[in-house]
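In: Quick one, structure for this:
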Amino acid sequence: MTPSDEVLLRTLVPQVIGVLVRRGNDFAAAEDAVQDALIEAVRHWAEHPPRDPKGWLIGVATRRLIDAARSDQARRSREQRVDHFPAPGPTEREDDTLLLLFLCCHPSLSQTSAIALTLRAVGGLTTEEIAEAFLVPLGTMAQRISRAKRTIADVELGPTGDLASVLRVLYLIYNAGHGGRVDLAAEAIRLTRQLASGHSEPEVHGLLALMLLHHARRRARFDADGRLVTLDRQDRSLWDTGEIAEGVRILQQALAANHRGEYQLQAAIAALHDDAPTAEETDWAQILEWYDELVSLADNPIARLSRVVALAHALGPDAALAELETLEPVVGERHRYFAVRAYLLEQVGDLAGAAEHYATAARRTTSIPERDHLTRRAATLRHEAREG
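Out: Predicted structure coming up:
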């Protein structure tokens, strides 16, 4: 099977599952039948490529469902429903992938279950690939996916769903990291593109723009030794200008709808960072304005901490430290609070205090690259404080 066939299969998997579920089949049974069809595709497509790949997969998967129904007397009624469906034709709906995406992100699922099921059923990843990406045992991930299927077994595949849940799951997939063989950030972008192609909601396009504007910096994010490089120290010649241009274009179209949301505002901030030729030329005053709007719209702790950093650059570290004091009761246990406080103390010359807070942040973060970076920063400042 050629690489192009593999890409085609990953695209078709959610469409075929969607067709089968929409016809009244159980989600888990449909997904199992499609996996059987994929095995047959691997065996036969190299020598006998089908003229209609999607129809071929639907036909094979349908026969698997019929065989399963015939072997189980309790599922005779399902056999009758499936057996009388006509062969797939041009009347099949084109939005089955999006319907399946909404089903996999159903609010009844936990975030971890929704992420796993989305990557499995819509992304077409194997359970092994997903387990490897999230650094969990294969058995644990298999159980997680099985539980998710059982949870939504009685949920109908319908034209509506919770868009906020879908966007949240896609963004969590994007931020999950790059462990294993699969680039989850790239996979999240691919899935969000599919959603954006069939959805006019500005926030969908805002999320896609946000992902692209962040993803454009990926080559500069780590040095040759695999160490994290902060935004202000990155080699901007490594940034993907094509992705930046696409992200800005999508963002401008979303903002033109004048229905702003959290993802659009975050994307606007990312666009300003990407637009600056150097860190020193960053338009912090405008970034602060966008953060003001973001905090007023979605008053979440991360946004408020990020606004403090923008405030430090726009108005000075003393003003930012005063603002940070007001946030301690809300975010004082988060590692990012200690990292921001360390950064501000470093700006005002308190190197010993900054080192202490960087070390605390390092102990509290769950990200290994970030922990290593914070630990190195603490060690550097301790040395400078002693030398000074």
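
In: only C-alpha atoms for contact and neighbour calcs from this point on.
Out: Noted.

In: After the helix or strand where residue 194 lies, which helix or strand is next?
Out: Residue 194 is located in helix 184-197, with elements delineated by DSSP states H and E. Heading C-terminal from helix 184-197, the first helix or strand you meet, by DSSP H and E, is helix 202-215.

In: so what does the helix or strand following that next one touch, helix or strand wise?
Out: For helix 202-215, the following helix or strand on the C-terminal side (DSSP H and E) is helix 241-256. Judged by 3 or more C-alpha pairs under 8 Å, 6 or more residues apart in numbering; DSSP states H and E, helix 241-256 is in contact with helix 202-215, helix 262-275.

In: circling back to that earlier point, can you list the buried residues in the helix holding residue 194?
Out: The neighbour-count check on helix 184-197 (16 or more other C-alpha atoms under 10 Å) flags 184-196 as buried.

In: Before we compare anything, build this one as well:
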Amino acid sequence: MDPTSDEALLRSLTPAVIGILVRRGADFAAAEDAVQESLIEALRVWPDDPPRDPKPWLVKVAWRKFLDATRAEESRRRREERLEAEPDPGVGGAVDDTLQLFFLCAHPSLTPASAVALTLRAVGGLTTRQIAEAYLVPEATMGQRISRAKRTVSDVRFDQPGDVSTVVRVLYLVFNEGYSGDVDLAAEAIRLTRQLAAHTDHPEVAGLLALMLLHHARRPARTRPDGSLVPLAEQDRSRWDTRLIAEGVQILEAALARDRLGEFQAQAAIAALHADARTAEETDWVQIVEWYDELVRITDSPIARLNRAVAVGEADGARAGLAALAPLDPSLPRYTAVAAYLHERDGDLATAARLYADAARAATNLAERDHLTRQAARLNVRR
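Out: Purely as a prediction, here's the structure:
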């Protein structure tokens, strides 16, 4: 078997196998540990001796790992007596616990960082090392974070109703991390959101998936070979992935038709309007402003208001954009960069150059800092 396909298959089976162990009586933390060990065993054994049916194989090995880990405890005897007639592993998988696992890993009692880490490990099937590398932290640190998260939710009933909105926010956080280490977190977030969409009929899950696909479609054009950022207006749109765009638009249209508008559907609608424009000049900024109005109505988010100011500047002119920007808090992320852009559009190059330089000094992302520094230098040369 191909090692890459083995790993993808194992990751896709992880939540179902954890669910089966929990249904059999294992607590979540112990089940997750046992499944991780079974994944390592599979990667070792499968290349030379692939199973006929991978899921029962994983269940059997994970259950054995779990029993081995608890054999020294008094509870071991009760569990083994209760489960002496061990059911066939395939039968245990008849109940699909994937959705409940999503809910558990995104439980409100967890911090966003802990929810992300636990979701990537328990639902995504990633190793602690992979997650640590993706988030640029030591493996020991990530291991402690995951262990604390599992302890936090140890008393939560596995079949307790969950909150879809919490899950989609966790997946959105994963998507926005992009790429680091040997894990493409944007692609992983899309995979997990597809999985969530297959288990719940919720328009905001569809909206999030559409948003991810539409943003991911522009990824090939977003950076130059040297790693520098390419602004949306300057991107080579022939490099956008039209297949992903078409899929994202189709998913979004179906979600919007249900008339249960949410913030991710509104964001996806904005992304779809950008994707629909053959050139930057053909962008329907008036309609984009209308969608930002909806987004602000739903969320009252300062970031949505900031992005709306940019759209207003494009639709109604730089002065109107600056007027929309004026009431906002200057400490908002990207506020200074937006102000610089609008002042440049208004012809005030000196102020724009100063603000671009200020924004560059405040930027935490190296590529963004470089881009803003270049913008300041460009205007200083023109003055």
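
In: that older thread, after superposition, how close is the helix holding residue 194 of structure 1 to structure 2?
Out: Compared with structure 2 after fitting, helix 184-197 of structure 1 deviates on average by 0.4 Å (mean C-alpha distance after the TM-score superposition for structure 1).

In: circling back: most tightly surrounded among the helices and strands packed on helix 241-256 of structure 1?
Out: Mean neighbours per residue, mean count of other C-alpha atoms under 10 Å, is largest over those for helix 202-215, with a mean of 26.

In: Identify the residues contacting the helix or strand harbouring residue 174 of structure 2?
Out: Secondary structure assigned from DSSP H and E places residue 174 of structure 2 in helix 164-177. For helix 164-177 of structure 2, the surrounding residues in contact (C-alpha atoms under 8 Å, 6 or more residues apart in numbering) are 102-103, 106-108, 112, 115-116, 185-190, 192-193, 204-205, 208, 212.

In: Residue 241 of structure 1 and residue 215 touch, don't they?
Out: No - Residue 241 of structure 1 is not in contact with residue 215 according to C-alpha atoms under 8 Å; the separation is 10.7 Å.

In: Identify the residues contacting residue 19 of structure 2.
Out: 96, 97, 98, 101.

In: Identify the residues contacting the first one.
Out: So that's residue 96 of structure 2. Residue 96 of structure 2 sits next to 16, 19 when contact means C-alpha under 8 Å, 6+ apart.

In: So it: helix, strand or coil?
Out: Following DSSP: H, G, I helix; E, B strand; the rest coil, the label given to residue 96 of structure 2 is coil.

In: So which bits of the host helix or strand of residue 320 of structure 1 are buried?
Out: Using DSSP H and E, residue 320 of structure 1 sits within helix 317-331. For helix 317-331 of structure 1, the neighbour count (16+ other C-alpha under 10 Å) marks 317, 320, 321, 323, 324, 327, 331 as buried.

In: now, which of the residues you listed sits nearest residue 269 of structure 1?
Out: residue 320 (18.3 Å; C-alpha to C-alpha).

In: Name the nearest residue to that closest one, ignoring sequence neighbours.
Out: Here the nearest residue to residue 320 of structure 1 in space, its sequence neighbours aside, is residue 312; by C-alpha to C-alpha, 6 or more residues apart in numbering that works out to 4.9 Å.

In: and what of residue 355 of structure 1?
Out: Leaving out its chain neighbours, the residue that sits closest to residue 355 of structure 1 by C-alpha to C-alpha, 6+ apart is residue 378, at 4.2 Å.

In: corresponding residue for that neighbour in structure 2?
Out: Using TM-score structural alignment, the partner of residue 378 of structure 1 in structure 2 is residue 376.

In: Repeat that for residue 352 of structure 1.
Out: Checking TM-score structural alignment: residue 352 of structure 1 goes with residue 350.

In: which other helices and strands contact the one helix or strand that match maps to?
Out: In this assignment (DSSP H and E), residue 350 of structure 2 forms part of helix 349-362. Judged by 3+ C-alpha pairs under 8 Å, 6+ apart, helix 349-362 of structure 2 is in contact with helix 335-345, helix 366-382.
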